[in-house]
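> Sequence and predicted structure below; questions after.
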Amino acid sequence: MLPLLDTPAYTPAATLNDTTRWLCGAPYLDPDFGNAVIREVVESERKAVPPSYGFDLDPVVRHCLRARRLLLIRYALVTAILVLGLCLNAFATVTWLALCGAIVGFRSPAVRELPRSVRLGALAALGALVLCALGYVVLQTVLTSLTDPFGSTGTFDEDYGQVSPGLSATLIVAPVGLAAIMFLALFLSRRHAYGVLTTELAPGIAATAPHTGNQRVEWRLGVVAAMQRGNICVQDINPFTGAGWVEHSWSFATSLRARDGGERISIDSADLNQRVHDAVLGLRDTELRAGERISNVYVVPYVAADGNRRGDDPLINPRTRTPHTMASPETIAAVMGSPQGGLRHYLRAVVPATGKPIQTPDGRLVLPAQDSGIGVTAFVHLAVEGGMLYTEFVSTVMPQVKPLCQLVDNLRPERVPHQAAAHTLLAFVRDNVLGPAYLARLGWDTLRLPGRMARSARRADEYRFYDYGAHFSVRELAAQRPTVRFMQVLDAEKYIKLLDRVVTDTVLAYLDEHGVDTTEFRSAVTTVSIGNATFHGGQQNFGSRATNIQTTVAAPRARTTGGTRG
C-alpha cells in the first residue's frame, strides 16, 4: 500500500532539455541569478521547492555552485595582481584604481540622475586630475633618465641614494605589464565559463552534474531533486508558484437546486473532476485531425498547501525534516472530498512550449517543430459545500527564458574567444576596482554556506511552527517579462480561451445531466470573457482577474478582484 504522503524518487535524465540547459548556463552569465538560487534552494535547508515542470532543478543548482567557485578563482586572481601592483608601484596602482572607481561611479544610476552641468563639472575635474597624474609620471621618467652632474652612468650610488634609470623604467613599465596580465586572467576566466556553455551544455550532450565536494550540500540537493517531482506545492501566498503569472481567473458559487423545483441535488465532486479531466484530454483526441489535435496537453492532480506548519505535521517528512511533495491517489481523493481541510485540490492542465511541425496533406515538411517559448497552465478547483458548487478557474502563463540565458544555444563555439574578449573589455574597469570586494563577498558566502544551512535547520527546530514554503520559483526567476512577441501573446490567449471553454462547457453539461438548474451558472459565464473584456449588454473593459459570486440572480457585472502577479 502506498503511503498517503511521500517524497518521490528522482532519476536524472540522460540529456538535459533546452530549458534546463538555459537555466544551467544562467549563473555563468548572471552571477546574481546563481546567488539567489543558492540562497533559496541550498541555504534554506528545510524549505520545499515548487514542482518543476519542463526542467530539472538539480543540475541547475549544481551549476550555480560551480559558477560561484569559478568567480571566486577569477576575483582571487584579480586581487593578487592588484596586491602585486601595489608592491611594485603603489602610486600608479592607486591612481589606476581611483580612475576606475571614478569611471564606475560616473556610470552608476545615481550619478546619471544628477543635472548635466554637475556631471560635466565632475568630469572636467576628473580629467584635470588624470592629466596631473600623467604629467607627474612623465616628469619622473625624464628626471630619472638624466645622469647626475658627476657623470653617473645610472647605477645606484650609496652616498646619494640615486635610483638607476633601469630600475625606474621597470617601476613605470610594471603597471602596464600587470594591466596586461589582469586582462589575460579575466579573459581566460571568461573563456573557460563560455566554454562550459558550448561544450557541457550543448544540445544533445550527455548530462553531467558537477559535484559540490560538500556532503551536507550533496544531501540537500538529493532531497531537492526528489521534492521537485511531486504534485504538492507548499507556499503561503501564491499556491501556483512555478507556473508563471496569473493572466485570467474567475470563480462562481452556484446553487445545486433542481431544474424542476424539487429538492437540492447532490453531486459527486470526484466524478465531476474526472469529467473535466477527460474533457481537457479530449483536446488531443486521436479522432481529431493531426493539425487540430493539441497533442502536448496533459492534466495532472495538484495540491496546494500552506507552508507555515508544525514540525510534527503529517506533511513534514520525519527523516528529511522537509515537506512531503507527493500525494497518493487516496490522499487526493480525500482532499477532493474535504474542501475545508488544510489542503486544496486542483486539476492542473498544461499546454507546454513544445510545438508541432507544419506539413502539407501529402506529408511534405514545411517547417519543423518549434517551441513557442511559453507554457500555459490552467488550475481548476471544484468543491461541493453547503449544497452549492464552487468552481474556480485560474490560468497562468510562464514566459520564455531570458534571451541572455539562451546564449547557451546562440553562441557559436568558434566565437567563444571573441565573446570573452568583448565582455572582458566591457567589465575590465569594474572588475579592477570591485574585484577585491567581489572576492570578499564570494569568499564569505562560500565559507558561511554550511553555517547558514545549519542555522536554517536550527530555526526550524527551535520553534513549534516554521515556514516550510518556497519563496520563489527558479524558473520564474529566469523568465522574461513582459511577453512581447506576437506569436507568444497569441498562443497564450488562444490556449487560455480553449481551456476556459472546455471547463465551463463540461461543468454545465454535467450539471444539466444531473438535473441541476444551470440558469445562474450560464448567466454568470456570460458576464466573464477572456482578454480583459466583459460582454454584458455591450463590451466593457476591466482588470485581468475577475470573480463573480452568484446568488439567486445573475450579477449585473463581474467584479474585479486582482491582477497579474508582479
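Cool, the structure landed. Numbers count the residues shown, from 1 in each chain.

> hey, let's count contacts and neighbours off CA atoms from now on
Will do.

> Can you tell me how far residue 405 is from residue 521?
Going from residue 405 to residue 521 by C-alpha to C-alpha, to the nearest Å gives 45 Å.

> same question but for residue 465, I mixed them up
According to C-alpha to C-alpha, residue 465 stands 41 Å off from residue 521.

> Residue 101 too?
From residue 101 to residue 521 the distance is 66 Å (C-alpha to C-alpha).

> and what of residue 260?
Residue 260 sits 16 Å away from residue 521, going by C-alpha to C-alpha.

> more neighbours, residue 101 and residue 521?
Neighbours per residue, other C-alpha atoms under 10 Å: of residue 101 and residue 521, the larger number sits with residue 521, 24 against 17.

> How about residue 318: what's its closest non-neighbour residue?
Excluding the flanking residues, the one nearest residue 318 by C-alpha to C-alpha, 6 or more residues apart in numbering is residue 312, at 7.6 Å.

> quick one: contacts for residue 473?
49-50, 241-242 (C-alpha atoms under 8 Å, 6 or more residues apart in numbering).

> Next, format those as CSV and append secondary structure.
Shown next, in CSV, are these (DSSP: H, G, I helix; E, B strand; the rest coil):
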residue, secondary structure
49, coil
50, coil
241, coil
242, coil
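
> Which of the residues you listed has the largest number of neighbours?
Greatest neighbour count in those, by other C-alpha under 10 Å, goes to residue 49: 33 neighbours.

> Second structure for comparison follows:
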Amino acid sequence: MTLHEPTTDWTRFAAEHAEAELPPLDDNTRYLAAAAHLDRHYCDEAVRELLVEDTRQVPLTPGLDTATVLTEVVAARTRRKFRDGALALLTILFVTTGLANPVLGGWVAWAAVLSVKPIWRSVRWGRPGSGLFVVGKLMVVFALFTGALLLPAVGEVISSLQSSSSQSSHARSGSNQFDTTDLMPSWFGLDPNVISSVSALLMLVILIADRVVVWQTVRRYFGRRARVPGAVQRPSPDRLSLLFSPPRLRRVLDRHRAGRVAESPDARVPLVVYRGRNPFVGAGTSVTPWSLALPLERLDGAGSSAEPLTTARFYEEVGKAVEELQRHAALSPDERLRDLHVEGMVFTPAEGLIDRVHEPVTTPYLARVSQPPAHYLPTEEAGRIYHRPREWARYYLCFQVETWNRELVLSAFLHAAVEESTLYIEWTPCVLLPIRQELRAGDTMTADWWRPVWQGFLRWLKLPVTGPGRFWAALKVIRPLPHDGHTLNADRYGSARTLRELGAAEAARDYFQVVDAERYTKLLESRLVPAISKVLSDSGYSPASFERRVAAVTTNNVTIHGGNTGPMVFGGVVEGDVSGGTLAPRI
C-alpha cells in the first residue's frame, strides 16, 4: 500500500461527495455556527454587537459567512429562552410543593459540590477582579451546601412549630378548627410530593432533550463533514426557533444576509464606521505599527522633468509594487499570495460622524439618523478624502492575505500624506488569529448517544445552583442603547468587533502560524520599502533618509519567548502581551 492511497472511510466519503452541488462551509463558519449553540456568552455578545442595533453597519468580516453564523445565533438564543423559561416555571413548582421533601436537601448539596470545579476553572487569572468574583461564587456555593445540610433540621423545627400552633388554635376555637396543613400548595388536588417529583422528572427530560438537540445539530450540520461539498444539508430556515424569534432580530438578520450593498452605482469605496479606539474593525490585533514624518531632500541635478510627487501617484505606485507579490506566490506556503487583495478604504469614527451630522458634508456617510451609515462612499467624496484627509475621515490602502484555510488573516494598512517638502507615512500590520480552542468542540463530538444524555443529567444535578441564572437568562432582554428624537448615541452606528474577533484566540495555535504571520508581514514590507524609495527617487528626492529610518523597524528578526504555543511576537524583543508590549528594536 502506497502512502497516497485512501486508507480511511473519511477519505472515501470525501471522494464520493466531491462533485456535489452544495458549497462547503469553511472552518471559521463551522466553528462559530456551532459556538452559537455551545457557548451562551459568545451568542449573547454576537446579538449585542451585530443584531440588537438596527443602525449599525454590516461590518467587513474576512474569512467567514456572517449570515450563516448569525442565523444560528438567533436560533440558539431563542431555543435557550424557551428552555430556561420552562425550567424556571418547573423550578417554582418544585420548590413550592417540595419544601418538606427530604430529597431537596440532598439535591442542593450535590449541586453545590458539582459546581465547585466549573467555577474554579472559569478563573481568568490575567483579568483584574476575576479571582475575587470567583471567590464570591464559591462562598455562595458553600452557603448553599451548608443550608442543604441544615434543611432537614429546619424542616423539623417548622413542623414542630406548625404542630404546636395547630393544637393551640384547636383549643381556642373549639369545633371551628383550621388545619394548617391546608396551607401546603395543592394543584388540582394532587399530592404535593407527586407534583414535586413530576416537576423534577420533567426538568431532567428537558435538559437531556436540549443536549441531544444541540449534539445532533452541531454534529450533523457543522461537523467535519460540512467541509465536503454537498455532504450535509444546511439547517432549515423555517425552524421553530427562528419563527418564534423576536421580529427585531429577524429584521437585522435580513440585512446581514443581504450583505454590504452599495447605496448608489457610483458608490465604490468601502466605508468603515467604527466606535472605540481601533478603526480597523475585523482585522484583529495590530502588530509593530510604525509611522514616519520625512523631510524631503532634492537630489543633486534633479531636473524639472522629474514626475511630481502626489498622493495619488504615491498610492498607485506602492499598490502596484505590493500587488506584484501575486506573481511570486511561491514565496508563500500553498501559494496563498496568489489571493493577495489590495483595496482602498475610508475609515471614520462614529463619534466624529454624529458630532457633524447636521452638516451637509456628512450626507454621503449617513443619509438619515434612523438608518445605518453607508457601506460605500461615492467616488467623488472618496477622492476628496484620498487627497485631503479630514480629522474624522481617513483613506487607507489595505493589503490582505487569508491563510491556513482562512483561519489566519494578515492585513496591513497604509496611509500617506504628501507635500512638496514633507512625506508622512503610517503602516499598520494587523493579525486576525484563529478561533479559540473551546469553540472548536464540534470536531471532537462522537456518535456516542450516551454523552449528551450524561451531560443533560449532570446539568440536572447542578440545577439548584444554576437555576437562578437560568431564570434571569429567561427574563433578560438585550435592548438597544437608549435614544430618542433629541438624543443621538454614536455607539448605535459604529462597529467595534466582528464575529471572528469575538471568537478569536489570544495566541496562535501552531508554531507555523506564528512564523507565517511574520513571513507575510516581511514580504509585504519587502515590496513596500523599495516602492517608496523608487517613488521618491523618480520624483527627484533622495530616498537615503527614508531607508535609514525605516530600517530600524523593518529589519528586525523575530524573537519567540516560551513554547510554540506562546504569544506571537513580531520583530525585536517584546515584553508583555502583544497588545500592550514595548518594542526594543535590534539594529
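Thanks, I have the structure now. Everything numeric here is computed off the predicted structure, so don't read it as measured data.

> Summarise which helices and strands the longest helix seen in structure 1 is packed against.
Criterion DSSP state H: the longest helix present in structure 1 is helix 416-462. On a contact count with 3 or more C-alpha pairs under 8 Å, 6 or more residues apart in numbering; DSSP states H and E, helix 416-462 of structure 1 meets helix 57-88, helix 90-106, helix 165-198.

> Residue 279 of structure 1 is nearest to which of those?
helix 57-88 (31.3 Å; C-alpha to C-alpha).

> which parts of that closest one are buried?
Of all the residues in helix 57-88 of structure 1, those buried under the rule 16 or more other C-alpha atoms under 10 Å are 57-68, 70-79, 81-82, 85, 88.

> Check stretch 216-235 of structure 1 too.
Buried-residue list, stretch 216-235 of structure 1, by 16+ other C-alpha under 10 Å: 216-217, 220-221, 223-235.

> Inside helices: which ones of these?
Cross-referencing the buried residues of stretch 216-235 of structure 1 against helices under DSSP H gives 216-217, 220-221, 223-227.

> still on that earlier bit, can you tell me which helix or strand the residue nearest to residue 318 of structure 1 belongs to?
Assigned by DSSP states H and E, residue 312 of structure 1 belongs to neither a helix nor a strand.

> Just give the closest residue to residue 573 of structure 2, not the sequence neighbours.
Here the residue nearest residue 573 of structure 2, using C-alpha to C-alpha, 6+ apart, is residue 584, at 5.6 Å.

> Please work out how many residues are found near that neighbour.
Neighbour tally, residue 584 of structure 2, other C-alpha under 10 Å: 13.

> Could you do residue 352 of structure 1 as well?
By other C-alpha under 10 Å, the residues close to residue 352 of structure 1 number 20.

> same deal with residue 327 of structure 2?
As a measure of burial, residue 327 of structure 2 has 11 neighbours, counting by other C-alpha under 10 Å.

> Excluding chain neighbours, give the residue nearest to the counterpart of it in structure 1 in space.
The alignment partner of residue 327 of structure 2 in structure 1, by TM-score structural alignment, is residue 285. Spatially, and ignoring its direct neighbours in sequence, residue 285 of structure 1 is nearest to residue 293 (6.5 Å; C-alpha to C-alpha, 6+ apart).

> That neighbour contacts residue 351, correct?
No: with contacts counted by C-alpha atoms under 8 Å, residue 293 of structure 1 stays clear of residue 351, the gap being 11.9 Å.

> check the fit of stretch 465-475 of structure 2 onto structure 1 and give the mean distance.
Averaged over the aligned pairs, stretch 465-475 of structure 2 sits 3.2 Å from structure 1 after superposition, using mean C-alpha distance after the TM-score superposition for structure 1.

> which residues in structure 2 form strands?
In structure 2, the strands defined using DSSP state E lie at 267-274, 285-286, 290-295, 341-349, 376-378, 394-403, 408-419, 422-432, 573-575, 582-584.

> Any idea which of the ones you listed gets closest to residue 103 of structure 2?
Of all the strands of structure 2, it is strand 422-432 that lies closest to residue 103 of structure 2, at 50.9 Å by C-alpha to C-alpha.

> can you pull the buried residues of that closest one?
Buried residues in strand 422-432 of structure 2, defined by neighbour count with 16+ other C-alpha under 10 Å: 423, 427-432.

> which residue numbers in structure 1 go with it?
Using TM-score structural alignment, strand 422-432 of structure 2 pairs with 388-398 in structure 1.

> Identify all contacting residues around that stretch.
For stretch 388-398 of structure 1, using C-alpha under 8 Å, 6+ apart, the contacting residues are 243-256, 374-384, 476, 479, 492, 496, 500.

> check the fit of that stretch onto structure 2 and give the mean distance.
Mean for stretch 388-398 of structure 1 is 1.1 Å (mean C-alpha distance after the TM-score superposition for structure 1).

> now that stretch: how far from the chain's centre is it?
Chain-centre distance of stretch 388-398 of structure 1: 24 Å, with C-alpha atoms, centre = their mean, to the nearest Å.

> is it possible to export the buried residues of strand 422-432 of structure 2 to CSV including distance to residue 197 of structure 2?
As requested, these are exported to CSV (distance: C-alpha to C-alpha, whole Å):
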residue, distance to residue 197 of structure 2
423, 78
427, 66
428, 62
429, 61
430, 57
431, 54
432, 51
